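Undergrad: Sequence plus predicted model, see below.
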Amino acid sequence: MEKQRLIMLLSLITAASVSILCSSGLTKAIESPNYKIVLLESDFHVRLYSESAWISAAVDDLSFEKATLCGYARLFEYTQGGNLNYSWLPPTVPVVTALLPGAGPLHSSAYSVRLYLPSKFQAEPPSPLPELDLKPYKWPIRCVAVRRFYGFTTDESVVKEAERLSKSLSKSNITAGDNGYSVAQYSPPLQIIGRVNEVWVEVTVEGIDGCGSDGETSVASAY
């Protein structure tokens, strides 16, 4: 019991520290991929993302939670100098876990955990250490339907939120792609209060430049 209380206290201190940093403006330098909102609905919106470079960790696991933890641990080591240049990479958001077709939650048994590369390293990412088994990932221009939700992400909450987004899309003229859903997490691991997450899915929206079936959206691919 005392150990649990200590862990809770440390977590609260971490959350408070994050809150102070946010309010002081020190976290404004944290980068994220560029996009513009091209469609706004009551319970979701559509973003048009620019081309960008990411680093990706492939994980085989039936659990979204375990796959994300495993993949992020390798990505974090990469940012802390686990690369052939021994470069430190500043933090970015979000961490995205892509659920690939399979047999686990949302019919997925394989995952790709991805981290956006800072602008300094967009053109030439440092090569990861071989033992981390990471791959550079080029994300092309694409349109993504987004549903925001809060709290800790679990296997159950991911399925629930993805189903809600799917239901909303089914009532619109928006066509979801067949590349599966992704979950974007924006909060530090130990933050308890105010955690922000999103469910993403690639979509086609006729009549919006860059989002049509003849637009430039396509599946992300390795360099």
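TA: Cool, got the structure.
Undergrad: going forward, measure contacts and count neighbours with C-alpha atoms only.
TA: OK.
Undergrad: Run the chain-centre distance for the longest helix that the chain contains.
TA: If you go by DSSP state H, the chain has its longest helix at helix 2-24. In terms of CA atoms, centre = their mean, to the nearest Å, the centre of helix 2-24 is found 23 Å from the chain centre.
Undergrad: who's in contact with that helix?
TA: Helix 2-24 has contacts (CA atoms under 8 Å, 6 or more residues apart in numbering) with 27-28, 190-193.
Undergrad: in that helix, what's buried?
TA: Using 16 or more other CA atoms under 10 Å as the test for burial, helix 2-24 gives 11-12, 14-15, 18-19.
Undergrad: Can you name the next helix or strand after it?
TA: Using DSSP states H and E, the next helix or strand after helix 2-24 towards the C-terminus is strand 35-40.
Undergrad: contacts for that next one?
TA: Outside strand 35-40, the residues that touch it by CA under 8 Å, 6+ apart are 45-50, 208.
Undergrad: I'd assumed Glu161 was in contact with Pro105.
TA: No. Look at Pro105 against Glu161 with CA atoms under 8 Å: they stay out of range, at 11.9 Å.
Undergrad: in the chain, which spans are helices?
TA: Assigned by DSSP H, the helices in the chain fall at 2-24, 64-79, 155-170.
Undergrad: hold the first one in mind and look at this next one:
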Amino acid sequence: MLLSGLVAFLLLLTAEAKVGDSANVPFCTETEECLLFEPICESEEYEVRHYDSAKWITTEESAFFMDFATMTAFRRLFKYIKDNNVEMTAPVLMKMETKSKYFWERKSFSMSFLLPSAVTDPPTPADAKVKIVEMPETKVYVKRFGGWMMAASAKQQAKSLSASLDSVGAKYESDYFYAAGYNSPMTMFNRHNEVWFVVQDQPVCPSSEEMD
């Protein structure tokens, strides 16, 4: 009976670790709903989170620099949620490759908006460049930072996180990372950004305590 109760509790946690009330995420302050997560562990250099599967709208855009791709991709996704009366959520994700390329080559960037919990059957996008995807549950290494989400700052923070992970022998998807933004472009102060690397195998959290 005790075991059954424990299993039910764990299932409840999993069910809640999707999209929900932003009050459950202290730094998610500008939207009613946010991508919820289960904290696994934390160190001074980074933290590890578990995210359940969730639905997103996503689009790809090629450009010489992320900052140019971001503007076009954001307008495209924002038009979808506006035309379909879908509420904005957080974070906005930008997937970036870490592979070195010549600066004169156009690079491909992928931006995603999280769909609210009420949108279980998303409207089919009118724009062929907008896709609906369901990202699988995953664990990520996370590093937080403030200021504006620019290509240079995102890459610098990702490089710092990568160095911290390499120093402890952590295994992660190193070919790309996610840049996560939680604020409106109109927000001037107290901005919250993150970079994520997807965990491979078991996460490593040196000199840390597992979260309750």
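TA: Looks like it came in fine. The model shown is predicted, which means the values in this text are computed figures rather than measured ones.
Undergrad: so who does the residue nearest in space to the middle of the first structure touch?
TA: The residue lying closest to the centre of the first structure (CA atoms, centre = their mean) is Val96, at 1.8 Å. Val96 of the first structure sits next to 113-115, 182-185 when contact means CA under 8 Å, 6+ apart.
Undergrad: if we go to 6 Å?
TA: 113-114, 183-184 (CA atoms under 6 Å, 6 or more residues apart in numbering).
Undergrad: Show me what it lines up with in the second structure.
TA: Using TM-score structural alignment, the equivalent of Val96 of the first structure in the second structure is Leu93.
Undergrad: Could I get the contacting residues of the residue nearest to its match when sequence neighbours are not counted?
TA: Excluding its sequence neighbours, the residue lying closest to Leu93 of the second structure (CA to CA, 6 or more residues apart in numbering) is Ala180, at 4.6 Å. Residues near Ala180 of the second structure by CA under 6 Å, 6+ apart: 91-93, 193-194.
Undergrad: so of these, which ones are in strands?
TA: Among these, the members found in strands (DSSP state E) are 92-93, 193-194.
Undergrad: Could you provide these in TSV, with additional columns for distance to Leu161 of the second structure?
TA: Formatted as TSV, those follow (distance: CA to CA, whole Å):
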residue	distance to Leu161 of the second structure
Val92	20
Leu93	17
Asn193	13
Glu194	10
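Undergrad: Nearest to Asp121 of the second structure among those residues?
TA: Among those, Val92 lies closest to Asp121 of the second structure (CA to CA), at 20.1 Å.
Undergrad: measure the closest one to Ser112 of the second structure for me?
TA: The gap separating Val92 of the second structure from Ser112 of the second structure is 6 Å, by CA to CA, to the nearest Å.
Undergrad: These two - which one has more neighbours?
TA: Using other CA atoms under 10 Å, the more surrounded residue of Val92 of the second structure and Ser112 is Ser112, with 25 against 22.
Undergrad: what's the counterpart of that one in the first structure?
TA: Taking TM-score structural alignment, the alignment pairs Ser112 of the second structure with Arg114 from the first structure.
Undergrad: Touching, that match and Ser56? I think so.
TA: Yes. At 4.4 Å, Arg114 of the first structure and Ser56 qualify as touching, with contact defined as CA atoms under 6 Å.
Undergrad: Residue in the first structure paired with Ala180 of the second structure?
TA: In the first structure, Ala180 of the second structure lines up with Ala184, judged by TM-score structural alignment.
Undergrad: nope, Pro123 of the second structure is what I was after
TA: Using TM-score structural alignment, the partner of Pro123 of the second structure in the first structure is Pro126.
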